[in-house]
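J.: got a predicted model here, sequence first, then my questions.
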Amino acid sequence: MGRGDLTNAEWELLESFLPCGGTRGGRWSDHRRVINGVLYRVRTGVRWRDLPERFGPWETVYKRHRRWSADGTWTMLPSRIQAAEDAAGRIDWDVSVDSTAVRAHQHAAGARKTPAAAGPQKGSVRGTDRVDPVLPETRRPTGGSGPVGECLGRSRGGFTTKIHLAAEGRCRPLAIVLTPGHSGDGPQLRHVLEQVRVPRTGAGRPRTRPDQVLADKACTSRANRRYLRRRGIRHAIPERLDQQRHRKNRGSRGGRPTGFDSERYKKRNTVERAVNRLKGFRAVATRYEKRACVCLGTVTLAALVIWLRT
């Protein structure tokens, strides 16, 4: 076993959830060796062609990663681990939401403009009904600005992709959404929370509602507060100064002040620490993939490792 490879205990957790047969009646290459090859690439950020020979042909490793990114296998595996953790009471449901921009390498540009470029419409083909974590509006035809269709956009950092993240109280990612780098945080809060879906180990619906949501001023819009109030979710979101002045200028028509608990808000640093953990993987800190669904698979695999090793 090499440095960073799956341990025997981690492999036992994942083995039963992996597909058994290959395509067209063939057999898959050894899953453990291939997954270790993908992990090596996600951790180091090397080119696929430069993978060490101990992982087998690099084409096999790359194609397996691309296939499992598109069909939702990588998305399914963390949900299984989360279900076991939730059943044991080891998930802190004080959820913090934030985003981080990832610089795109020049090799991330130039994907073909096809209708299926953004991946599948559902999060998994294995019975989950998550909505697509690549935003629907990023899949619309964009004319001459084709990169936007693959969650690539222009921001202060240049050619970037933004990772929107919801992390539970122990700094582990619960939901991941990709958008172009120029997208705002506020409009994506609802979409990120809709990705929070932890299955039950027995009978019952998956858990989708946190105990409380912590977010910064970028998510302080009235629409977001109404959405959280409608779902019965407590929140700690500070109000911007211009919103406070506008509310006070309207007098009684401005409504009551928004409730804000500064002590609860101190816990929001958990999502910042979760971002730091994700960016410890070099293929997450810099985007190399052309396709948005493959990029999401890379980030999801990094989150899976965090769940396995935390």
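T.: Great, that's in hand.

J.: use CA for all of it now, contacts and neighbours both
T.: Noted.

J.: Arg103 in helix, strand or coil?
T.: strand (DSSP: H, G, I helix; E, B strand; the rest coil).

J.: pull the contacting residues for it.
T.: For Arg103, the contacting residues are Gly157, Gly158, Phe159, Thr160, Thr161, Ala285, Thr286, Arg287, by Cα atoms under 8 Å, 6 or more residues apart in numbering.

J.: one more time with 6 Å
T.: By Cα atoms under 6 Å, 6 or more residues apart in numbering, the residues touching Arg103 are Thr160, Thr286.

J.: and what of Thr160?
T.: Remark: with contacts taken as Cα under 6 Å, 6+ apart, Thr160 is in contact with Val102, Arg103, Ala104, Leu152, Gly153, Gly181.

J.: which stretches of this structure form helices?
T.: For the chain, the helices defined by DSSP state H occupy 8-15, 31-44, 58-71, 73-87, 189-194, 222-230, 241-249, 262-265, 269-278, 282-285, 292-309.

J.: pasting the second one now:
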Amino acid sequence: MVTRAGNGHQTGRGDLTDAQWERLKPLLPPVSTMGRRPRDRRQVFNGIWWRARTGSPWRDVPERYGPWATLYSVFRRWQIDGTWTRTLKELQVRADSEGILEWEISVDSTVCRAHQHAAGGREKGACDPDSAAANGLATEPDDHALGRSRGGLTTKLHLAVDTSMHVLAVILTAGQRADAPLFTAVLNSIRVPRIRAGRPRTRPAHVIADRAYSSRANRSYLRRRQIPHTIPEKRDQAGHRLRRGMAGGRPPGFDRERYKRRHKIECRIGQLKQARGVATRYDKLAVRYEATIQLTLIRQSL
């Protein structure tokens, strides 16, 4: 069903409302095509979001959003120049300045099946590694963040989610990668600048994770950064500690009531996967799939 907004824009199911567009408009760069009239940014964003929401091929995007080639060109351009990354970061900054972020972080991962269309990416990345690193952007991994696991061809998302349901960090790996080794990388990816003078905030007030992240290295990392944490101890680790007697030390502290708040990240993952372009990976390149995830997080934050 297509309706018409108060400003004359045609809006379909899932499109931006006027209030959401007013919040997003200052964060997006202009859309211009050499020698042609600039495209309407709201129409372009809605078309790109329609594709991410439905998981449809680019060629099947409805004509009301404009030519599909233009939508893909803008999506790709904004991935390469970092627009998606900067826009999501700006929304995080606003949420922090408004006191919405609570800085109690839960860490977890989820596996997403990769469609057969996601296979066959070229060997080299989507952008020059040196220029990407200079702009703080991710470079294309050699394996395109695709791997074989019990679910077949998969990609794993490692996330850090605030209690307020804001996703503060996402790292993509191949589906068979373990969770614990990525724990420090996920936490090190948290970086929320401040509107006023001061260093960006990177240290959570508390970290919650399941027993998959229980390791001596991860607990040492958290103690070194003076971050309180709630992570249950694995049974084999507890048995090894008990066998060592007094040399094994005391068991790590564990707050059962606080641990119940970990459901926030489970709910957030479910909300993120409501976008079918995220739940099933159709993008050949990991940087494109990451841009699809960032687009979804932007849309769900408005």
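T.: That came through fine. All of these numbers come straight from a predicted model, not from anything done at the bench.

J.: that older thread, between the helices of the first structure, which one is closest to Arg256 of the first structure.
T.: Put simply, out of the helices of the first structure the one that sits nearest Arg256 of the first structure is helix 241-249, at 8.3 Å, with distance taken as Cα to Cα.

J.: give me the mean distance between the closest one and the second structure.
T.: Helix 241-249 of the first structure differs from its equivalent in the second structure by a mean of 0.7 Å after superposition (mean Cα distance after the TM-score superposition for the first structure).

J.: where in the second structure does that helix align, residue-wise?
T.: When helix 241-249 of the first structure is aligned against the second structure using TM-score structural alignment, it corresponds to residues 235-243.

J.: about what we covered before: who wins for neighbours among the contacts of Thr160 of the first structure?
T.: Per-residue neighbour counts (other Cα atoms under 10 Å) across the contacts of Thr160 of the first structure peak at Leu152, which has 31 neighbours.

J.: please pull up the equivalent of that one in the second structure.
T.: Aligned counterpart of Leu152 of the first structure in the second structure: Leu146 (TM-score structural alignment).

J.: quick check: nearest residue in space to its match, chain neighbours excluded?
T.: Nearest residue to Leu146 of the second structure, sequence neighbours excluded (Cα to Cα, 6 or more residues apart in numbering): Ala174, at 4.4 Å.

J.: excluding its backbone neighbours, what's nearest Gly125 of the second structure?
T.: Take Gly125 of the second structure and drop its neighbours on the chain: the residue closest to it by Cα to Cα, 6+ apart is Glu140, 4.5 Å away.

J.: what is the burial count for the one you found?
T.: Taking other Cα under 10 Å as the neighbour definition, Glu140 of the second structure ends up with a count of 20.

J.: trace Leu165 of the first structure over to the second structure, please.
T.: Taking TM-score structural alignment for the superposition, Leu165 of the first structure sits opposite Leu159 in the second structure.

J.: next one: Phe260 of the first structure
T.: So Phe260 of the first structure corresponds to Phe254, using TM-score structural alignment.

J.: count of neighbours near its match?
T.: The burial count assigned to Phe254 of the second structure is 13, neighbours taken as other Cα under 10 Å.

J.: Arg54 of the first structure too?
T.: Taking other Cα under 10 Å as the definition, Arg54 of the first structure ends up with a neighbour count of 11.

J.: please report how far whatever residue of the second structure lines up with it lies from Leu71 of the second structure.
T.: Arg54 of the first structure maps onto Arg64 in the second structure, with residues paired by TM-score structural alignment. The span separating Arg64 of the second structure from Leu71 of the second structure equals 12 Å under the rule Cα to Cα, to the nearest Å.

J.: distance check, the closest residue to the match of Leu165 of the first structure other than its chain neighbours against Tyr65 of the second structure.
T.: Beyond its immediate neighbours in the sequence, the residue positioned closest to Leu159 of the second structure (Cα to Cα, 6+ apart) is Val170, lying 4.6 Å away. Shown here: Val170 of the second structure relative to Tyr65 of the second structure, a distance of 29 Å by Cα to Cα.

J.: can you tell me the closest non-neighbouring residue to Leu157 of the second structure?
T.: Nearest to Leu157 of the second structure is Leu172, by Cα to Cα, 6+ apart, at 4.9 Å.

J.: which residue in the first structure lines up with that neighbour?
T.: When the first structure is aligned by TM-score structural alignment, Leu172 of the second structure is paired with Leu178.

J.: my guess is that match contacts Thr161, does it?
T.: No - with contacts defined as Cα atoms under 6 Å, Leu178 of the first structure does not count as touching Thr161, sitting 7.0 Å away.

J.: against Lys63 of the first structure, how distant is the spatially most central residue of the first structure?
T.: Centrality entry for the first structure: nearest residue to the mean C-alpha point is Ile176, 1.8 Å, by Cα atoms, centre = their mean. Spatial separation of Ile176 of the first structure from Lys63 of the first structure under the definition Cα to Cα is 22 Å.

J.: swap in Leu51 of the first structure?
T.: As for Leu51 of the first structure, its distance to Lys63 of the first structure is 13 Å (criterion: Cα to Cα).

J.: who has more neighbours out of the two?
T.: For Leu51 of the first structure against Lys63, the residue with the higher neighbour count under other Cα under 10 Å is Leu51, and the figures read 19 against 12.

J.: state the number of residues packed around the residue nearest to the match of Phe260 of the first structure when sequence neighbours are not counted.
T.: Using Cα to Cα, 6+ apart and skipping the chain neighbours, the partner closest in space to Phe254 of the second structure is Thr230 (5.6 Å). Close neighbours of Thr230 of the second structure, defined as other Cα under 10 Å, add up to 22.

J.: for His105 of the first structure, give me its contacts.
T.: Arg287, Tyr288.

J.: that one -> the second structure?
T.: Under the alignment by TM-score structural alignment, His105 of the first structure pairs with His115 in the second structure.

J.: need the contact partners of stretch 211-227 of the second structure.
T.: When contacts are defined by Cα under 6 Å, 6+ apart, stretch 211-227 of the second structure is touched by residues Ala180, His206, Ile231, Pro232, Glu233, Lys234.

J.: I misspoke; the intended subject was stretch 166-176 of the second structure.
T.: 145-147, 149, 154-161, 189-190.

J.: switch the cut-off to 7 Å
T.: Counting contacts by Cα atoms under 7 Å, 6 or more residues apart in numbering, the residues outside stretch 166-176 of the second structure that touch it are 111, 145-149, 154-162, 186, 189-190.

J.: repeat for stretch 184-196 of the first structure
T.: Taking Cα under 7 Å, 6+ apart as the criterion, the residues outside stretch 184-196 of the first structure that touch it are 99, 130-131, 164-166, 174-177, 208, 218-219.

J.: apply 8 Å and report the result again.
T.: 97-99, 130-131, 133, 164-166, 174-177, 207-209, 218-221, 224, 227.
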